[in-house]
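Novice: Sequence and predicted structure below; questions after.
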Amino acid sequence: MFAPDRLRLAGRYADLLATEGVVRGLIGPREGARLWERHLLNCAVLGELVPDGAEVCDVGSGAGLPGLVLAIVRPDVHVTLVEPLLRRTTFLQEVVDELDLTGVEVIRARAEALHGDREFDLVTSRAVAPLGRLLSWSMPLVAPTGAMVAMKGASAADEVAAVEKELAQLGCAPPEVLTVGAGVADSPTTAIRVVWAEPARVRLARAQPPSKKSTSRRPRG
């Protein structure tokens, strides 16, 4: 899973999670003993779903799970970590600098702030929000031929069944509930993968400049 030259980086990241991550409230104090199985390996197996050389966006990255792990296990990809909280982005940037992860960008913002400006081959998330909200945050960032991959637990199928309306409104294809890491990790990872139903229509819609009426926004209270 981790190549020999990347295992050292993963170990150092685990050390930072167990120390600074706990001190800053990014990881629970009881998580230290199970960081590898519950967090690092759980995220690393997601690399099976990442295309070669992909542009990856990790929404609500938190302590860097799964984004930083993917950057470590898959040095061929470029990862953008999107996180709105300063204490978290500070930690993320410190890890990126210490591990010299040149293919990682840290952005302090909500995912919605990137809508219309950036698109990615893969948009990931882990324990961020229910699927309905994730779709509205993530799918506008997904390239026409890309995918959203959300790490979920045992309730994944129930979450999919509950968002039929949102999927139709956004123009998504029926989601796939996938299991990755079987035979590699003791507890395989469950993920929901969502792609566009008609990629060509997504490209066309994004190519059209918005009208003046559509760009006007009411101020938020």
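Specialist: All right, it came through fine.

Novice: C-alpha from now on. contacts and neighbour counts both.
Specialist: Will do.

Novice: Enumerate the positions of stretch 80-87 that are buried.
Specialist: Across stretch 80-87, burial judged by 16 or more other Cα atoms under 10 Å covers Thr80, Leu81, Val82, Glu83, Pro84.

Novice: any chance of these in JSON lines, with distance to Ala197 and secondary structure too?
Specialist: Shown next, in JSON lines, are the buried residues of stretch 80-87 (distance: Cα to Cα, whole Å; DSSP: H, G, I helix; E, B strand; the rest coil):
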{"residue": "Thr80", "distance to Ala197": "25", "secondary structure": "strand"}
{"residue": "Leu81", "distance to Ala197": "26", "secondary structure": "strand"}
{"residue": "Val82", "distance to Ala197": "26", "secondary structure": "strand"}
{"residue": "Glu83", "distance to Ala197": "28", "secondary structure": "strand"}
{"residue": "Pro84", "distance to Ala197": "30", "secondary structure": "coil"}
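
Novice: What is the nearest of those residues to Gly28?
Specialist: Nearest to Gly28 out of these is Glu83 (Cα to Cα; 18.5 Å).

Novice: where's the closest one relative to Leu26, distance?
Specialist: Plainly put, Glu83 is 12 Å away from Leu26 if you go by Cα to Cα, to the nearest Å.

Novice: So for the two, which residues contact both of them?
Specialist: Common contacts of Glu83 and Leu26 (Cα atoms under 8 Å, 6 or more residues apart in numbering): Gly62.

Novice: contacting residues for the most centrally placed residue in the chain?
Specialist: Taking Cα atoms, centre = their mean as the criterion, Thr124 is the residue nearest the geometric centre of the chain, at 2.2 Å. Shown in contact with Thr124 (Cα under 8 Å, 6+ apart): Val56, Cys57, Asp58, Val59, Pro66, Gly67, Met148, Val149, Ala150, Met151.

Novice: ok, second structure coming up, stack it against the first:
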Amino acid sequence: MAAIPITGGEDAAPRSILAGAAEQLGVPLDAAALDRLLSYLALMQRWNRVYNLTALREPSEMLSHHLLDCLAVLPALARHAKGRPLRILDVGSGGGLPGVVLAVAQPDWSVTCIDAVAKKSGFVRQVAGELALPNLRSVHGRVEALPAEGRFDVIVSRAFASLADFTELSRTQLAPGGVWLAMKGRAPDEEAAALPGNVSVFHVEPLRVPGLHEQRCLVWLRPHGTR
């Protein structure tokens, strides 16, 4: 699927690119939210020199492949929320993707990021403090080791694991009526076919990411038998 072109071209300032992408996606971002996302980008660049948060090194690639990629998820999540505040768990969050972007764009949502790598969860904790995001929480550990709380409305992952492993490892964290949301490139038909009988895919949603000429989709899942 073709990407949505970004007004201003590749040489446009990051703020203009970010604001233009948000407008095209229909994601309302005020000046404070734009400032926070750009500060997050700067922090990611700074920490990446030492802690290897991402394989990407160019700021323009971090902007398009990380920030805009995660920003594109927001319209779908907002439709799912139907105006209610969501409790979101970002599994295998790494440097906070998509969790940090969701927390910035939707301050009424509660976002928890979990990662098994201490330096990455520490980075997200630093981001929450420096960006003044009281709705963002960082946890160091494995999701399968968490107490079985069953309190999250949406459990999201981005390049974390197969659909089967993702749903199995995080199942005890899903609230009644909750859903899983997997961010993928191409539609993962083989992964979907390998799901256990107690989990079903109920929607595969193509995504168009501004300025990104790569395939993206969202895979929505739920426990079998729920609506």
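Specialist: Yep, that arrived. Bear in mind the structure is a predicted one, so any value in this text is a computation, not a measurement.

Novice: Got a TM-score for the two of them?
Specialist: The TM-score (TM-score structural alignment, normalised by the length of structure 1) is 0.80; 194 aligned residues with a Cα RMSD of 2.0 Å.

Novice: ok so, going back, which one of the contacts of Thr124 of structure 1 is nearest to Leu204 of structure 1?
Specialist: For the contacts of Thr124 of structure 1, the nearest to Leu204 of structure 1 is Met148 (19.6 Å; Cα to Cα).

Novice: Give the equivalent position in structure 2 for the closest one.
Specialist: By TM-score structural alignment, Met148 of structure 1 lines up with Trp180 in structure 2.

Novice: that's a strand at its match, yeah?
Specialist: Yes - residue state for Trp180 of structure 2 (DSSP: H, G, I helix; E, B strand; the rest coil) corresponds to a strand.

Novice: Tally up the residues packed near it, please.
Specialist: Trp180 of structure 2 has 26 neighbouring residues, counting by other Cα atoms under 10 Å.

Novice: what does the one 5 residues further on give?
Specialist: For Gly185 of structure 2, the number of neighbouring residues by other Cα under 10 Å comes to 15.

Novice: How much space separates the spatially closest residue to it that is not a sequence neighbour from Gln126 of structure 2?
Specialist: Leaving aside its sequence neighbours, Gly185 of structure 2 sits nearest to Arg216 (Cα to Cα, 6 or more residues apart in numbering; 4.2 Å). Distance, Arg216 of structure 2 to Gln126 of structure 2, using Cα to Cα: 29 Å.

Novice: So the two - more neighbours on which side?
Specialist: Arg216 (20 against 14).

Novice: show me what contacts that one?
Specialist: Arg216 of structure 2 neighbours (Cα under 8 Å, 6+ apart): Met183, Lys184, Gly185, Arg186, Pro206, Leu207, Arg208, Val209.

Novice: With distance to Ser162 of structure 2 and secondary structure as extra columns, can I get the residues you listed in TSV?
Specialist: As requested, the contacts of Arg216 of structure 2 are arranged in TSV below (distance: Cα to Cα, whole Å; three-state DSSP):
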residue	distance to Ser162 of structure 2	secondary structure
Met183	11	strand
Lys184	10	strand
Gly185	12	coil
Arg186	13	coil
Pro206	18	strand
Leu207	19	strand
Arg208	22	coil
Val209	22	coil
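
Novice: ok, which stretches of structure 1 are helices?
Specialist: For structure 1, the helices defined by DSSP state H occupy 4-16, 22-23, 35, 41-44, 67-73, 86-99, 131-138, 156-161, 164-170, 199-207, 212-215.

Novice: mean distance, the fifth one to its aligned residues in structure 2?
Specialist: Here helix 67-73 of structure 1, set against structure 2 after superposition, deviates by a mean of 0.8 Å using mean Cα distance after the TM-score superposition for structure 1.

Novice: now that helix: which residue numbers in structure 2?
Specialist: Under the alignment (TM-score structural alignment), helix 67-73 of structure 1 falls on residues 99-105 in structure 2.

Novice: So which bits of that stretch are buried?
Specialist: So for stretch 99-105 of structure 2, counting by 16+ other Cα under 10 Å, buried means Gly99, Val100, Val101, Leu102, Ala103, Val104, Ala105.
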